[in-house]
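>>> I'll drop the sequence and a predicted model, then ask my questions.
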Amino acid sequence: MASLLATGPQAFAGAVELAVSSRSLLLGRSTHAQIIKSLYPPPVPSFLSNHLINMYAKLDLPSPAFLLLSLDPSPSVVSFTALISGAAQNNRPLLALNLFPLLLRSSLRPNDFTLPSLLKAAASLRCPSTALQLHAFSLKSGLISDAFVISAAVNMYHKTGLLSHARHLFDEMPRKTIVAWNAVMTNAVLDGFPEAAVSAFIRLRSAAENPNEVSFCAFLNACASLEYFWLGSQLHSFIIRFGFDTNVSVGNALVDFYGKCACVAEARQVFDSLSTKNDVSWCSIIVVHAQNAEEEEAFHLYLATRAKGFIPTDFMLSSILTTCSGLSGLNLGLSLHAVAVRSCIDGNIFVGSALVDMYGKCGSIEEAEQVFDGMSERNLVTWNAMLSGYAAQGNASVALRVFDEMRRGGGVEPNYVTLVSLMSACARGGRLKEGMELFEKMEERYGIKPRNELYACVVDLLGRAGMEEKAYEIIRKMPMKPSVSVWGALLNACRIHGKEKLGRIAAEELFELDPHDSGNHVLLSNIFASAGRWEESISVRKEMKDVGIKKEPGCSWITWKNEIHVFQAKDTRHERNAEIQCCWRILLLADLRRRMAAAGYTPDTRFALYELEDEEKESEVYQHSEKLALAFGLLCIPQGMAIRINKNLRVCGDCHEAIKFVSGIVGREIIVRDNVRFHRFRDCRCSCGDYW
């Protein structure tokens, strides 16, 4: 400070500006104190007052900034502009706009720096009437001809939803600046019109305007939304030619673009070539791997960010939490929850919503409820995550209650995802009346038209009630072509209720839509086998062989002590196979089998190979992968802890019955996640109600 005293007001002004650029409040306050104490009697001269007002406003301290403004006997437009600009930049739009009439009452006129900040504040408020008034003032004052003012006005009209005004204003610009072009492109992407952004970029180049990093990012975002791979990859070449390939923002946009086009290798190549990587870079590549079913690699990248010293952000944690459900990694999710708490971002709405979603998809509905109930703020994503968790468990009554709470107390209107989750919960919970009422009145009540996912839920709902013919009639009247999920729901209902004729119709449709899916052939074969129509069952299996379709082998896995243990039917490769086979099957399983038989369980040999004799069939069903995984769980996981098993295929009927009996006999909670849903076994009952 001694040097500042020696050099005078310019040095003080420089110190204040340094405080702004470094965002150092300590330096700013110290400089202000020295100005008052050592150099000048109050009031502070306007020259330094403007610098101090700008500093406090930019550092989001409007009270001292406003106090300095009020102490200035002759405030200038620069003083007001500094405070208005700081308020607009720090998301205080009301304060910025309230200062405008004060400026006018001080007999001052706004300049070409004041109006862009006011227009930005109006855009943040999304208030069309304010936007129109500011535009009118810009016209009357003659400032609308300024390039920065008109560009800010175009952006404001986009943000406030007055798209026609934005187009007219943009078209009337005598010379369109890159700022205006960027406003048009960026807002087109945000408003859900990516084609307009692509068109604007082409017009920009036709006008011989050179794009900048904002232009490239907007164009890449548009290509990512439209999945225009070739167009985006051509722009990549253009970016390299213009020398923007080293720009971190453009690099991040390229990573995101390639990821959304399912080009993981290209995204990784761009990421690896970035000389500078920021938080967004790491989050983008994590999301790329997570969205393209490479959850393990996504998690490894997250660990790499921590090793490099990056502090977890809300976006990073919410992104990596999505990988836990794909990995069925409840333990990973718990550790990430702990990281969120330690980083003090567990209260963030995006992290909270991701935690609810993670716990729901990992089958831990109680933990999802605990996070959900503890959130001070909830958005539509949060409510949808909670409803999805209940749907996966088939808990229709609670899902309907939460939906009612969302509409009445949450102040949130449902979207298509909400209704799919709710219909799925009704279907899995057997709530025929509520589900059909929701389906029939959704367009009238919520303005949402059903699509394939909702029709699949309705077919599943009717199928559970044994109303396959009615479900088939609804399918025939669908306004769009039925998808695999719709016909699959009907085929499964026919399997449960033994409707061979209708099952054949559904299967034929599925064979045409997805000819290489072995599951549909197996389902149809099982329908015939259950009805004792062995020749037709064998014929379906033969068709599979003739066209080269191979049934995916059943595989189950269980996590214990941070290791994933994988089992296949009749698998002997596990390192503890001897213990599982000898200790559990010979001793424990023999005892369990006696107790299960006493409780009423008999092996359902319909799910074994039909060529085998009865005694061999019984042996077959005891060697299914989920039973081997359960054996390992009973051996290793202590009493009191839930046993969590994952399977790549639908759990078979015999395994389902066996696990039900085991859960009651050994007094354990067993959670099995197959490729259809969660099965939560407790006290000889399953959450699916024996329909899946």
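Alright, I've got the coordinates. Numbers count the residues shown, from 1 in each chain.

>>> contacts, neighbours, all on C-alpha from now
OK.

>>> which parts of the protein are strands?
With strands called from DSSP state E, the chain shows them at 555-560, 563-568, 643-647, 670-673, 678-682, 685-686.

>>> second structure follows, compare the two:
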Amino acid sequence: MGSKAASVLGRHLRSATATATAHRPDSPLAVKELTTTILNHVRLGRLPKAISILFSSATPLPFSIYAHLFRICASSKAIIETRKLESHLVTFNPDPPVFLLNRAIESYGRCNYVNDAEELFDEMPSRDGGSWNAMLTAYARNGRAEDALDLFAAMNGEGVSASEVTFANVLASCGNESDLALSRQVHSLIVKYGFSGNVILESSIVDVYGKCGAMIDARRMFDEIEYPNVVSWNVIVRRYLEMGEGNEAVKIFARLLKLNVKPMNYTVSNAILACSSFGGLREGVQIHGFCCKINMELDGVVSNTLIDMYAKCGDLESARTIFDLPFSKNVISYTSMVSACAISGRMSEARELFDEMPERTVISWNVMLTGYTRTSDWEKALEFLILMRRSTRNVDHVTLGLFLNICAAIPDMNLGKQVHGYAYRHGFCSNVFVGNALLDMYGKCGNLIGARNWFYTMSHSRDEVSWNVLLTSFARRGMSEQAMLVFSEMLGEARPSKFTFGTMLAACANIFALETGKQIHAFMIRHDYDIDIVMTGALVDMYSKCRNIAYATRVFNRTSHKDVILVNSMILGCLNNGMSGCVFDLLDALEEEGVRPDHNTFRGALRACVCDGRVELGAKLFESMSENYYLLPHLEDYECMIELYGENGLMDELEAFLKKLPFEPTTAMLIKVFDFSRKYKWLKLGEWAADRLNELNPSVPFLFQIVDGDIDV
């Protein structure tokens, strides 16, 4: 009996001991149970629940589990769970391993909470290369390139060896800062540390040189890559495209195809975009054929780019054919097709497509609205805006900018002020695009005080465009002196563009400010601005209107390439400065250059013929307009011919010319004919002109009489 009691008591004691052991927080069984529970929640997608269970537990987990959970928090961008996990780790592990703290820094960086990553990095009792790389990655991923470069300098100062990851992040930061000099130094270090031949780093070097605008260096580095991968090809094609060298991007893509490399869909898309940039329809069609060959035509990225390329190259039918392919229709392809129709001015078709879209984004609405503004259909644009406000709350800075453009074009300042109030309430006023649109609206609506006040309110957010808009607003209203004052202020804050100089030269011409115009010209030369054919025309116009035809001629003669607009400006300058004889030399130069004259050229030439009495040449030029250049003469050209014959007393020729008029003569023409008839006593023609004047305006009769063979009014 006693032994049986003892065995029962022993059994109970052993059971109690086992239970106590099992429920100790750090016992293997408790750790296993907690780990299983947490991982089951993670597998079911319940990460917050899993971390909450861990956070409320006093049981430390194996380091591998912490590492696994940090990776999941990072991929899910779960900042709260990352903080809980780090807190639990450091609470129940007084000296956590460095690799786990590195995983925590990585997770903070992926969650876009760099300050948390910085705090943990600074508090680490010891760091390894992975710690520095994790912090560098966090900076680079979150656009804090300057901090990343400073950290790299500190890393070098402490003698920590850089790895491939280090250099990849530093190169990305150099590219974001467009720091070419530092990029070259980092490139040298990569060579020094023996990482030459690493295709990932070499591709990154190509990328950073491209971002810094050094395409010669980028191309040289690309050509040095022994075995470029698909990423390498994508980088060089993309950088050529972004630098405006579409032809070169297409050539690189062709070289890729010759080497039988299968490109990524993004590389194909970039090559198609490159074709769009220079109107390369033939090259685009060839790339389209390649896409069909490798079954990439139905790829969403590629098909949308093909639609855009065909539309920009004027082949809307091919764009529609791709759009109508099976499985091609989605919100992006719909938006691309609507944009294509809008760009081509086919707004009815664009609207039909827009109305049948199964879903719309703010971009879809903006594309349609842009089409209405591009075609200046302001009434439909306003109706569409009302529909948009009723249908969606999705409004971005582009929408507001377009709305303000409509207010400026109508013009309707009260509506513009309402948009201004909406932008202020919803935090859009700090956006420079919206700010400039507001500035333009106030200027075009004639509220120059409002424009000036808003310009100063923009303060640090204003840019070069802001200055140009304000300058143009004053110049458009004939307030050239105020435009000059704004320009002088601008020089202390922003670098003027060629558009700025064009506005300022026009302002100088309006108030005959020759000295200021000369100073602007000198400023452009001193600062190595490209004085292209447009700027040359502005200079010629300014000097001509300021009565300095010698300077205008000098600027004109120094231009190697001359177009019809520039020649017309020079012709007008000669006429306004009493140098009509020079016009005929300009006509000869125009013919030598192979430039086709337009209506303005002939009008200037006919005016010169009137001034110099060159009747025969004038008649020849007039006939040449329609016979040789297929230009129908305008009303002003007929008036010039009447004046040419009349001023030189050739009344027979004048009478014959009037009989051939393809329309009824205007009042101004008839008055001129009457005056010439009276001057040269051409009675019959004078009577005819007077009778026609009376027919045109019977309520106010034109009274005349013939006295002693003269016409008297």
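Done, it's in. Just so it is clear, the structure is predicted and the values come from calculations on it, not from any experiment.

>>> possible to save the strands of the first structure as CSV with distance to residue 275 of the first structure and mean neighbour count?
As requested, the strands of the first structure are exported to CSV (distance: least, C-alpha to C-alpha, whole Å; neighbours: other C-alpha atoms under 10 Å):
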stretch, distance to residue 275 of the first structure, mean neighbour count
strand 555-560, 38, 20
strand 563-568, 35, 17
strand 643-647, 41, 23
strand 670-673, 42, 24
strand 678-682, 44, 24
strand 685-686, 54, 20
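
>>> for residue 97 of the first structure, find the nearest of these.
With C-alpha to C-alpha as the measure, strand 678-682 is the member of these nearest residue 97 of the first structure (53.1 Å).

>>> turn the strands of the first structure into a markdown table, columns for distance to residue 225 of the first structure.
Shown next, in a markdown table, are the strands of the first structure (distance: least, C-alpha to C-alpha, whole Å):
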| stretch | distance to residue 225 of the first structure |
| --- | --- |
| strand 555-560 | 36 |
| strand 563-568 | 36 |
| strand 643-647 | 33 |
| strand 670-673 | 32 |
| strand 678-682 | 32 |
| strand 685-686 | 41 |
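
>>> after alignment, which residue of the second structure pairs with residue 207 of the first structure?
Matched by TM-score structural alignment, residue 207 of the first structure corresponds to residue 259 in the second structure.

>>> ditto for residue 83 of the first structure
Match for residue 83 of the first structure (TM-score structural alignment): residue 135.

>>> now the helices for the stretch 251-400 of the second structure?
265-277, 281-293, 300-312, 316-323, 331-343, 347-355, 362-374, 378-391, 397-409 (DSSP state H, counting those that start in this stretch).

>>> just give the nearest non-adjacent residue to residue 228 of the first structure, would you?
Residue nearest to residue 228 of the first structure in three dimensions, not counting chain neighbours: residue 261, with 7.7 Å by C-alpha to C-alpha, 6 or more residues apart in numbering.

>>> now do the contacts for the one you found.
Listed by C-alpha atoms under 8 Å, 6 or more residues apart in numbering, the contact set of residue 261 of the first structure reads 224, 227, 228, 229.

>>> please apply the same query to residue 222 of the first structure.
189, 194, 195, 197, 198.
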